[in-house]
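Participant: Just a sequence and a predicted model for now, questions to come.
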Amino acid sequence: MYATKRKLVTATSYLCIIMSGTNDAANVGSYTPTPLGTIGDENQNTYLGAYSLLLDNLLAQNPKIRIILMTPLQVFCNDGAGDIRTNAMIEPYRQGTRDIASYYGLPCIDLARVMGWNAVTNPALSGDGLHPNEAASRVMARIIDRFIRQNF
């Protein structure tokens, strides 16, 4: 997560969808997981602090904007070269996303629970166990479309 004070949306922007957390949980090479932090801690070096700063910035720029948060996807990654991301490592960031959505009164699509991505479906949805392929992107698009139509 990266917090910025730059202009991210316009006054006429209607909708912003944010999915983050997978890279924050990464333990790859010299990267170590981003500390989780706490909601509203305003520490851009923690996941929840940076998320809070980002949301505060978006809402300050356009208080009417609708924001949807999405949890990180399931992962099945072990590339043999040190890129090991497990669902246990990512779960605190998923829960943090659910918690920050609740704190800000924002809707949250829990992709890890509704995507249907699991050890059996992984080969059909990803080439590397981490990044969604075209089929997974279509599934995500249908989930997002249905959510928007039902809630906005």
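Facilitator: Done, it's in.
Participant: When you work out contacts or count neighbours from here on, use the C-alpha atoms and nothing else.
Facilitator: Will do.
Participant: any idea how far residue 111 is from residue 52?
Facilitator: From residue 52 across to residue 111, the span is 21 Å (Cα to Cα, to the nearest Å).
Participant: I should have written residue 102 there, sorry.
Facilitator: Taking Cα to Cα, one finds residue 102 at 16 Å from residue 111.
Participant: who has more neighbours, those two?
Facilitator: residue 111 (20 against 12; other Cα atoms under 10 Å).
Participant: That one and residue 70 touch, don't they?
Facilitator: Yes: counting by Cα atoms under 8 Å, residue 111 touches residue 70, with 6.4 Å between them.
Participant: Name the SS class of the closest residue to residue 124 other than its chain neighbours, please.
Facilitator: Counting by Cα to Cα, 6 or more residues apart in numbering, residue 135 is the residue found nearest to residue 124 once chain neighbours are left out, at 7.3 Å. For residue 135, the secondary structure call by DSSP: H, G, I helix; E, B strand; the rest coil comes out as helix.
Participant: Is residue 135 in contact with residue 125, as I believe?
Facilitator: Yes: using Cα under 8 Å, residue 135 is in contact with residue 125, at 5.8 Å.
Participant: Those two - which one has more neighbours?
Facilitator: Using other Cα under 10 Å as the criterion, residue 135 and residue 125 rank with residue 125 on top: 23 against 12.
Participant: how close does the nearest residue to that one once chain neighbours are set aside get to residue 91?
Facilitator: Leaving aside its chain neighbours, residue 125 sits nearest to residue 136 (4.8 Å; criterion: Cα to Cα, 6+ apart). Using Cα to Cα, residue 136 is found at 20 Å from residue 91.
Participant: hold the first one in mind and look at this next one:
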Amino acid sequence: MILSTFSLSACASADKDKIENVVIVQVTNGGTLQNRGGYTIENGTLAIFKEIQLSKNINQDPSSLTTSDSEKEEIEKLLANDFTEEDQHPEQTGLFQTYDRKIKKAYAQIDKENKKTYLYGEHYKKEFTWVNDQGTRLMDSNKVEYSFSQK
């Protein structure tokens, strides 16, 4: 009887750690081609947005843009954890390439002890490392930094 009560209370406390409304917005690009990015969880749905800037000069003619092999590799690395392979290759020829994805059954969890924030969803997990002690500034595996807030 005591064991079943403990199990139920442990499950209940784990649910309290789930954060269901968050906004994570890119603040620096970490020296990458990622120009803008963000993660929003609202009502159990995670919306991911990333924008890649292919040109260093926004006045450049988009038809003259070429992407080097190293830039292609970097773009794939920037998108790998957040987008399916099918989502990673849109037919885009502009100065900016945008990528969007929605994931259901999403929530965030904060691990204060290890100074990490996680996003979870259906077949999805993303880890951010804290840049500051409050967990309001995060960094992903590509060294791109984001601000974090709860709604």
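Facilitator: Yes, it's here. This one's a predicted model, so the numbers in the text were calculated from it and none came from an experiment.
Participant: care to give me the TM-score?
Facilitator: The TM-score (TM-score structural alignment, normalised by the length of the second structure) is 0.26; 72 aligned residues with a Cα RMSD of 5.5 Å.
Participant: packing partners for the helix or strand in which residue 50 of the second structure is found?
Facilitator: Here residue 50 of the second structure sits within strand 45-53, counting by DSSP states H and E. Applying 3 or more Cα pairs under 8 Å, 6 or more residues apart in numbering; DSSP states H and E, one finds that strand 45-53 of the second structure makes contact with strand 34-42, strand 96-104.
Participant: I would like the residues contacting the first one, please.
Facilitator: Residues external to strand 34-42 of the second structure that are found in contact with it (Cα atoms under 8 Å, 6 or more residues apart in numbering): 20-26, 29, 46-53, 75, 78, 106-108, 146.
Participant: what angle separates it from strand 96-104?
Facilitator: Using axes from the mean of the first three to the mean of the last three Cα atoms, to 10 degrees, the direction of strand 34-42 of the second structure lies 20 degrees away from that of strand 96-104.
Participant: shared neighbours of residue 111 and residue 70 of the first structure, anything?
Facilitator: Residues touching both residue 111 of the first structure and residue 70 by Cα under 8 Å, 6+ apart: none at all.
Participant: Of all the residues in stretch 135-150 of the first structure, which ones are buried?
Facilitator: Residues of stretch 135-150 of the first structure classed as buried under the neighbour-count rule (16 or more other Cα atoms under 10 Å) are 136, 139-140, 144.
Participant: List just the nearest of the residues you listed to residue 61 of the first structure.
Facilitator: Residue 61 of the first structure has its nearest neighbour among these in residue 144, at 23.9 Å by Cα to Cα.
Participant: Might you report the residue contacts of the closest one?
Facilitator: By Cα under 8 Å, 6+ apart, residue 144 of the first structure lies in contact with residue 109.
Participant: same check, this time on residue 60 of the first structure
Facilitator: By Cα under 8 Å, 6+ apart, residue 60 of the first structure has no neighbours at all.
Participant: element containing it?
Facilitator: helix 47-61.
Participant: After that helix, which helix or strand is next?
Facilitator: By DSSP H and E, the next helix or strand past helix 47-61 of the first structure is strand 66-70.
Participant: Distance check, residue 78 of the first structure against residue 87 of the first structure.
Facilitator: Where residue 87 of the first structure is concerned, residue 78 of the first structure sits at a distance of 12 Å (Cα to Cα).
Participant: do residue 149 of the first structure as well
Facilitator: 30 Å.
Participant: Please report how far residue 102 of the second structure lies from residue 118 of the second structure.
Facilitator: 16 Å.
Participant: what comes into contact with the lengthiest helix in the second structure?
Facilitator: Assignment by DSSP state H gives helix 2-16 as the longest helix of the second structure. Residues from elsewhere that reach helix 2-16 of the second structure (Cα under 8 Å, 6+ apart): none.
Participant: What residues of that helix count as buried?
Facilitator: By neighbour count with 16+ other Cα under 10 Å, helix 2-16 of the second structure contains no buried residues.
Participant: That one: what's the following helix or strand?
Facilitator: Where DSSP H and E defines the elements, the next helix or strand beyond helix 2-16 of the second structure is strand 22-28.
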